[in-house]
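Asks: sequence unknown, structure follows:
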């Protein structure tokens, strides 16, 4: 009865569009009241869920991304991307994807990418003669690369849940992220050729050099983050703090786009963003604790393994579950609730934990661009002033491309394990 009440309230909340954090909390309270368990369990389990040193990465990287974005990073990254690929047919579409790949190394979140890049690229592409549906769709699709390429908030959550090194998780996402970005650029180029989209003139190596120098300090932030962790010089949390200081210095004194008067507002915005994520983590931990106490992870693993022990079939089933849940749930909540039981299932058929974690995150990133709860779809549709139906129709070629990449990453462990294994030797 208690489990049915928990899941019933949770599903009802999702259907009604209640924020996921609130839905998790209300469902957990309903279960505890029905089971006669003291409600003091909620703050206890919430605290246990966020009492992890590595989670301090989250406010650090959010602050670093906000400081760099306020300091003028978006403009410089778009300029570099346009100098590199803007001269091709459909060049602004390719620029959009390339900018997301570069920006992902700073923000670590898809929503920040969609809002920052989209706010500049969608109106610019529309003005240059691109269909607004295509412009919004490619922005939404490419924004999902951000949380795959390091730094990545979902990868931090995964490392916390599994005990896998966050540094290794960051590195594991690098190659799949690049593969995903290149695949979307090829898709955009094919669409541009067929629909005869505009092309920009080649601006010359001089412009390419100037654009690179202009974006050098922004792109170097990714190297700082990865280098700090791989060298063992700093933990992920310490690296996030260093990245924030670096972002402040670059934005205020090198790019000179960051005004000191804006710093208090940025600090408050970053604190609110980090608090909302950590609140979600805490409430999802309560929900997850209830599922574990009801033996749901073991039941899932036992049920699937009683049907098949074929690793490739299990990978397909895991992908289907994650893709479906990604259509309705926020990424971090889905990870906290589903990751542990699915990891146990994956390990039961011999799947490497880093490999599993990488394609699990990739699944949920794709979910950000699928209706009915695709956050990036709503952001880009809002910027482009088009309906959800219009952007959903236009994004299908990119969704198909990302699903092909997902299958490659899922069934070829090399893409996610080669770099971590190479750099750890």
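Replies: Received, thanks. Values in this document were obtained by computation on a predicted structure and should not be read as measured data.
Asks: use CA for all of it now, contacts and neighbours both
Replies: OK.
Asks: residue 202 contacts residue 87, doesn't it?
Replies: Yes: with contact defined as Cα atoms under 8 Å, residue 202 reaches residue 87; the gap is 4.9 Å.
Asks: who's more crowded, the two?
Replies: residue 87 (19 against 15; other Cα atoms under 10 Å).
Asks: secondary structure class for that one?
Replies: Following DSSP: H, G, I helix; E, B strand; the rest coil, we place residue 87 in the coil state.
Asks: what segments of the stretch 151-300 of the chain are strands?
Replies: Secondary structure of the stretch 151-300 of the chain (DSSP state E, counting those that start in this stretch): no strands located.
Asks: ok, the residue nearest to residue 50 when sequence neighbours are not counted to residue 98 distance?
Replies: Nearest in space to residue 50, with sequence neighbours left out and distances taken as Cα to Cα, 6 or more residues apart in numbering, is residue 282 at 5.9 Å. From residue 282 across to residue 98, the span is 35 Å (Cα to Cα, to the nearest Å).
Asks: put this next to the previous one:
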């Protein structure tokens, strides 16, 4: 069985909606059998792919996100942001971006952000006179900040697959996340600049104080999680464990979590973790096969025949990953694409950490595009809006997101500045 036949088989199984882990694992096992390799080797390779200390951060960060959602962190952030920004024209648009930015420090999943924050903000925006497509489109677009800003689950997966520093990748993603937030804020300003009707509440120091006191625990979460990582006090895995404990304590303090809730919380985190780990195990076997068949070297030769320019390569990678992200969920796209593309990038002199941020950002944009775009379906369910209408709301916001992607791609200094300052 050749790699070409195996690739066609994987593509057909994915098209038939076979779960991605089994769509990869089945043809890989068939390859091992037909090429005379043992099933034991296949199993050791697959299990070895998830037997990784950095990957221990994945279930813990997932648990942080689930606990943050159940503890009502987004509600408290929304109240504080509204008290601070409510007097501005288009205030709820700025609040939308601000809450997603704040929530992203605790939750590395765009789907969780869209579900948790979207359920609060879209009805509020519509109630206050914002067009439903605009409210849904902004909520969907701001949700991609979550997997960019650390702690980011896709970044942990990339770091494991690519064997790069998770801390460096986390630090590199901070500036791009703020760039996305600023460009979305500028878009909201441009859209709302003549809408005098879009003012929500009068400014009140008393209200700011009340909501700040209520949300002080949530505001300290980034200090605990990201501050511990960037200061070197915690490894990302240790920070994930501390963050989960902190969220658990907040939930009990706010009385939004009880001991009776915990089995459901842990079950939700376990199900999500299991689906990711099975994919990673299958992808480890796929990576071994690709390396054995020298696919990265062959692909490098093809790219270098087109051009040996890093700029041309990155443009081609952006197009490829945008297409890949539109038809695969991010973890699957990461584990399929990174082992093939990263060696070429390194050969062309592209920093692996910079490349990692580019890959993650591309795949997050895929969550906003049909046919698979997960955020579209989540917001469709949360807001009871047809998926096609959700995408029509999202489409205008793809312009600032594409601008952010180009900045991140062709200005590596923006990405690598913070890791350099921190010595990562």
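Replies: Ah, there it is. Not measured: the values here are computed from a predicted model.
Asks: and residue 236 of structure 2, what's its match in structure 1?
Replies: Under the alignment (TM-score structural alignment), residue 236 of structure 2 pairs with residue 236 in structure 1.
Asks: can you tell me how far that match sits from residue 60 of structure 1?
Replies: In terms of Cα to Cα, residue 236 of structure 1 sits 10 Å off from residue 60 of structure 1.
Asks: which of those two has more residues huddled nearby?
Replies: Neighbour count, other Cα under 10 Å: between residue 236 of structure 1 and residue 60, residue 236 has more, with 29 against 23.
Asks: name the helix or strand for the residue positioned nearest the centre of structure 2, please.
Replies: By Cα atoms, centre = their mean, structure 2 has its centre lying nearest to residue 147, at 2.3 Å. Per DSSP states H and E: residue 147 of structure 2 is located in helix 145-148.
Asks: what does that helix contact?
Replies: Helix 145-148 of structure 2 has contacts (Cα atoms under 8 Å, 6 or more residues apart in numbering) with 100-101, 103-105, 107-110, 113, 152-155, 173-174, 176-177, 180-181, 357, 360-361, 364.
Asks: measure the mean distance from it to structure 1 post-superposition.
Replies: Helix 145-148 of structure 2, aligned to structure 1 and superposed, deviates on average by 0.5 Å (mean Cα distance after the TM-score superposition for structure 1).
Asks: distance from that helix to the middle of the chain?
Replies: 5 Å (Cα atoms, centre = their mean, to the nearest Å).
Asks: mean per-residue distance, the helix or strand harbouring residue 14 of structure 2 versus structure 1.
Replies: Element membership for residue 14 of structure 2 (DSSP H and E) is helix 3-15. Helix 3-15 of structure 2, aligned to structure 1 and superposed, deviates on average by 1.9 Å (mean Cα distance after the TM-score superposition for structure 1).
Asks: now that helix: buried residues?
Replies: Residues of helix 3-15 of structure 2 classed as buried: 3, 6, 9, 10, 13, 14 (neighbour count, 16 or more other Cα atoms under 10 Å).
Asks: what about the closest residue to residue 288 of structure 2 other than its chain neighbours, which SS state?
Replies: Leaving aside its sequence neighbours, residue 288 of structure 2 sits nearest to residue 45 (Cα to Cα, 6+ apart; 7.6 Å). The three-state assignment at residue 45 of structure 2 reads helix, by three-state DSSP.
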